[in-house]
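1. got a sequence here, can you model it:
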Amino acid sequence: MEQEQVNIIMHRMANILDNMQLAQFKRVLDELSNGVFEDIDSKDILQRFIDTKKLEGCSPKTLIQYRRAIEKLINDINKNIRTVITDELREYLTNYYPNSNCSKVSIDNMRRIFSSFFNWLEDENYILKSPGRRIHKIKSMAPVKEVYSDDEMELLRDNCANIRDLALIDLLASTGMRIGELVRLNRDDIDFYERECVVLGKGDKERIVYFDVRTKLHLQEYLNSRHDDNAALFVSLRSPHTRLTINGIEFLVRRLGRSVGIKKCHPHKFRRTMATMAIDKGMPIEQVQKLLGHEKIDTTLHYAMVKQSNVKNAHRKYIG
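-> Model prediction:
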């Protein structure tokens, strides 16, 4: 492309673009005129994006999800990622849904990943405008997520095979911490006097969580029964007593749930149960948000399911 043509286009576009958009547009035209637009490999750009997200504090699991989804997009579309337009991205998502076993929720998660990626391309001046901006949230049915009933909680506690499992269940239930936060805890992190501990949450952000008296007593009993020198709060029962992993705790909870006949028994359910119980008992939603470590209150609202009996009582109180 001749420089004179670039200047003409720039003059025309100046009438419809603001200064920031004009600077981005000029960058694209300069690359076109210099013949370098196609020289930057899509996978090189992806790696720069992953590096940026890693620097921002995204978890390894999130980074893997980003890489898998975007690599598949690059391979399937088979063109430079900087040339993808909205219609191509929309068609890709539309065709992906019926041709796979993915739910609409999973497809919307992919849409959010692509939106994050293309917005980053725009911010970094790789493209003029993100093709994902006009692709909106994919609507899906919102299933009612279950919580543990009081009876189920007592069944789980009564059927723990050892004091370690009982202390672990109590700590999850009373703090509402994430399983990833639990496995990082060390013995020294526990403040028994204040009944609290500091956990490292998403984005390497610390917050304080609190536990009840029953959890305190069971934790102390468990720690007093140990004879190893591992700093981890929860370790395997057999030598060499290594720190429990996320997979290990998930397996432990599922096995315990099967033994008492509880379906969908998993660690994250304790977190949702704690949030629901707190709201049902009148805790302000902002405080629940703080306990759970959520940046946005909308996320907290998704976790907390208000019991129907409380809705009925509230109706009678306020409506009649």
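2. rest of the way, CA atoms for contacts and neighbours
-> Will do.
3. I'd like to know how many residues surround Ile8.
-> Residues near Ile8, counting by other C-alpha atoms under 10 Å, number 10.
4. for Ala304, same thing?
-> 22.
5. ok, now how distant is it from Leu166?
-> As judged by C-alpha to C-alpha, to the nearest Å, Ala304 and Leu166 stand 24 Å apart.
6. let's see this one next to it:
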Amino acid sequence: MINEFLLYLKNANRSKRSIICYRGKLQIFFMEMEVPYSSLTSSNIQERLTKNQKDWKENTIRNYLDCLRSFFNFCVEKGYIENSPLRKRETNYWELKNPLPNAENQIIINEYLEFLKNENLSQKEIIKNRGRLQVLFNKKKDSFKLQTSEDTEKWIKERQGNLREHTIHDYLYYLRSFYHFCVEKAYIKENPIKYQRVKEVRYWEVKIPILNKENKEMINQYLLSINVANYSKFTVRSYRDILQNFFKERNEVYSSIASTEIQQWLIQLQKRCTEGTVSFRISVLNSFYRFCVEESYMEKSPMKSRWSPRLPQSIPKYLNKEEIAKVRKQNEKDNPRDRALVEFLLTSGCRVGEVHKLNLADVDLDRRTAMVIGKGQKIRQINFSVSCAVLLERYKESRNDQNPALFVTNHRNPRRLSSKWMGTVVRRIGKRAELSSNLNPHRFRHTFATNLLEKGAELSFIKDELGHSNLKTTQIYANLPNQQLKLLYSRYMG
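-> Predicted coordinates for the structure are as follows:
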């Protein structure tokens, strides 16, 4: 039955990662169950989960319940059982579940959460908002209107030793969004949570205690070197997290760690991680040890090339013509900014991070070109369509602010639109268009490249348009489905 459910998820175009996650949780849950799924009751399930309550976080238990709920709902729909032993999800999931000390705060937060629901924000994201705001206002007796920027600074300083910087950023992001809503509703005059109050100045340095100080120093040297080499902030942080987690509890100095020890670590990693995750961590360790050898800190790397798993070559997810039409139709209902944003992403092939950095001065509407800063701080010229130029002109005319950014927030004091919010805009449009899977900005980039290839563009041209430094990266677009290859063959060969 579990295999039938997993096959159903595969046919429903759920991601490989999601299906593997479901498979793992169901295997663990049913491994010790002596009765069939059809005989389970809610008390059986609760008893099974309670056994692991001490070892599992609350979020982990919630994930197991969501997984089981989906499985049993599938069984009900197929007629294998009459009723699910798990209750349906809470109906008013957008409301705070615990009372706050200040009744006014509770009313306004619930109003904000309902606004997010009406804006078609996903249930998962709304519950995240709810949880963060619940924590932030749990002990706040004063009205939300009395919050000042000084209060925020104090809150940050009190937690900087206990919480990671990205966690503090996370809390401030949700709180800032709430206060933006309050400004829009005229409950307050200005937002007391200023943008990017917390700045991770030396983000490339190790942030957690490392048992061996020499390992810490070498990791920091390596991270500084890739930072100087213009690796993106996101990449440097990812490398930092992997290296510090690998070395944090190791007594041996990095140069004395044997290949067999690293291999044992990889074997344990393979039991709980996907092949893609394992491959990425191997590549990070490879890069670190290659740096150590090149800088003459050690003679030979302990890493072995045979360890890297052979990953299947994936086909990029792109929109077909029908899906593009659906997206554009839904986009017609949006404000000038969102219309221009979607058309720009669709016809320029830009990464969302590149669009985020764009300024008005970088865009030439007459020539329909823009100068973007890509990976490694490389500047390249991109092109966009006539319809996109028209929408950008309309959006430009609708603005009366002095912000230099190309895309800004729709607030009284506009700020540069974040990459995350661009993703939210695109995701909402995808939901309204009723696409078979979630829409994200990078899918527009894949669509742009695939359309160029369909029209006969050479890979070298597509490489330049996308800003790839290596043609091998662009070659993934050559792996079109058979149907597309037949269309291209009939077009050129008859």
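7. before we move on, which element is the residue most central in space within structure 2 in?
-> Centroid-nearest residue in structure 2, with C-alpha atoms, centre = their mean: Lys420, separated by 8.1 Å. Here Lys420 of structure 2 sits within helix 419-432, counting by DSSP states H and E.
8. in structure 1, what stretch matches the next helix or strand after that helix?
-> Per DSSP H and E, the first helix or strand lying C-terminal to helix 419-432 of structure 2 is helix 441-454. Aligning helix 441-454 of structure 2 against structure 1 (TM-score structural alignment) gives residues 267-280.
9. and stretch 369-385 of structure 2, by the same measure?
-> Alignment note (TM-score structural alignment): stretch 369-385 of structure 2 is matched to residues 196-212 of structure 1.
10. not counting its own residues, what contacts that stretch?
-> 56-59, 171, 174-175, 177-178, 180-182, 184-185, 189-191, 195, 291, 293 (C-alpha atoms under 8 Å, 6 or more residues apart in numbering).
11. ranges for the strands of structure 2?
-> Under the criterion DSSP state E, structure 2 contains strands at 363-364, 369-373, 379-383.
12. relative to Thr473 of structure 2, which of those is closest?
-> Of all the strands of structure 2, it is strand 379-383 that lies closest to Thr473 of structure 2, at 17.2 Å by C-alpha to C-alpha.
13. can you go through the contacts of stretch 196-212 of structure 1 and name the buried ones?
-> Buried subset of the contacts of stretch 196-212 of structure 1 (neighbour count, 16 or more other C-alpha atoms under 10 Å): 58, 171, 174-175, 177-178, 182, 184-185, 190, 291, 293.
14. pick out whichever of those residues sits closest to Ser115 of structure 1.
-> Cys58 (16.0 Å).
15. alignment lookup: that closest one to structure 2.
-> Aligned counterpart of Cys58 of structure 1 in structure 2: Tyr231 (TM-score structural alignment).
16. excluding its backbone neighbours, what's nearest that match?
-> Excluding the flanking residues, the one nearest Tyr231 of structure 2 by C-alpha to C-alpha, 6 or more residues apart in numbering is Gly376, at 5.6 Å.
17. and for the one you found, the neighbour number?
-> 13.
18. go on, the one 3 residues further on?
-> When neighbours are counted by other C-alpha under 10 Å, Ile379 of structure 2 registers 12.
19. if I look at it, how far off is Ile168 of structure 2?
-> 32 Å.
20. residues contacting Gln313 of structure 2?
-> Ile476.
21. could you rerun that using 10 Å?
-> Contacts for Gln313 of structure 2 (C-alpha atoms under 10 Å, 6 or more residues apart in numbering) come out as 476, 479.
22. any idea how far it lies from Lys396 of structure 2?
-> Using C-alpha to C-alpha, one gets 41 Å for the distance from Gln313 of structure 2 to Lys396 of structure 2.
23. and if you look at Cys182 of structure 2?
-> Distance of Cys182 of structure 2 to Lys396 of structure 2, computed by C-alpha to C-alpha: 26 Å.
24. where does stretch 42-51 of structure 2 end up in structure 1?
-> Counting by TM-score structural alignment, stretch 42-51 of structure 2 lines up with no residues of structure 1.
25. for stretch 254-269 of structure 2, same thing?
-> Against structure 1, stretch 254-269 of structure 2 falls on residues 81-96 (TM-score structural alignment).
26. repeat that for stretch 4-24 of structure 2.
-> Using TM-score structural alignment, stretch 4-24 of structure 2 pairs with nothing in structure 1.
27. and that stretch, what's buried?
-> Neighbour-count burial for stretch 4-24 of structure 2 flags 5-6, 9, 14, 19, 21-23 (criterion: 16+ other C-alpha under 10 Å).
28. in helices, which of these fall?
-> Among these, DSSP state H puts 5-6, 9, 19, 21-23 in helices.
29. closest one of those residues to Met493 of structure 2?
-> Leu9 (38.5 Å).
30. so what's that closest one up against?
-> Applying C-alpha under 10 Å, 6+ apart, the residues contacting Leu9 of structure 2 are 3, 15-16, 18-19, 22, 74.
31. re earlier: farthest-apart pair in the ones in helices among the buried residues of stretch 4-24 of structure 2, please.
-> Checked with C-alpha to C-alpha, these reach their widest spread between Phe5 and Cys21, with 12.9 Å between them.
32. so the residue nearest to the centre of structure 2 versus Asn215 of structure 2, what's the distance?
-> From Lys420 of structure 2 to Asn215 of structure 2 the distance is 34 Å (C-alpha to C-alpha).
33. what sits up against stretch 33-47 of structure 1?
-> Stretch 33-47 of structure 1 has contacts (C-alpha under 10 Å, 6+ apart) with 1-3, 5-6, 27-32, 48-53, 66-67, 70-71, 74-75, 78-83, 117, 121, 126.
34. typo on my end, stretch 59-69 of structure 1
-> Here stretch 59-69 of structure 1 has contacts from 43, 46-47, 49-51, 53-54, 57, 71, 73, 109-114, 116-117, 201-204, using C-alpha under 10 Å, 6+ apart.
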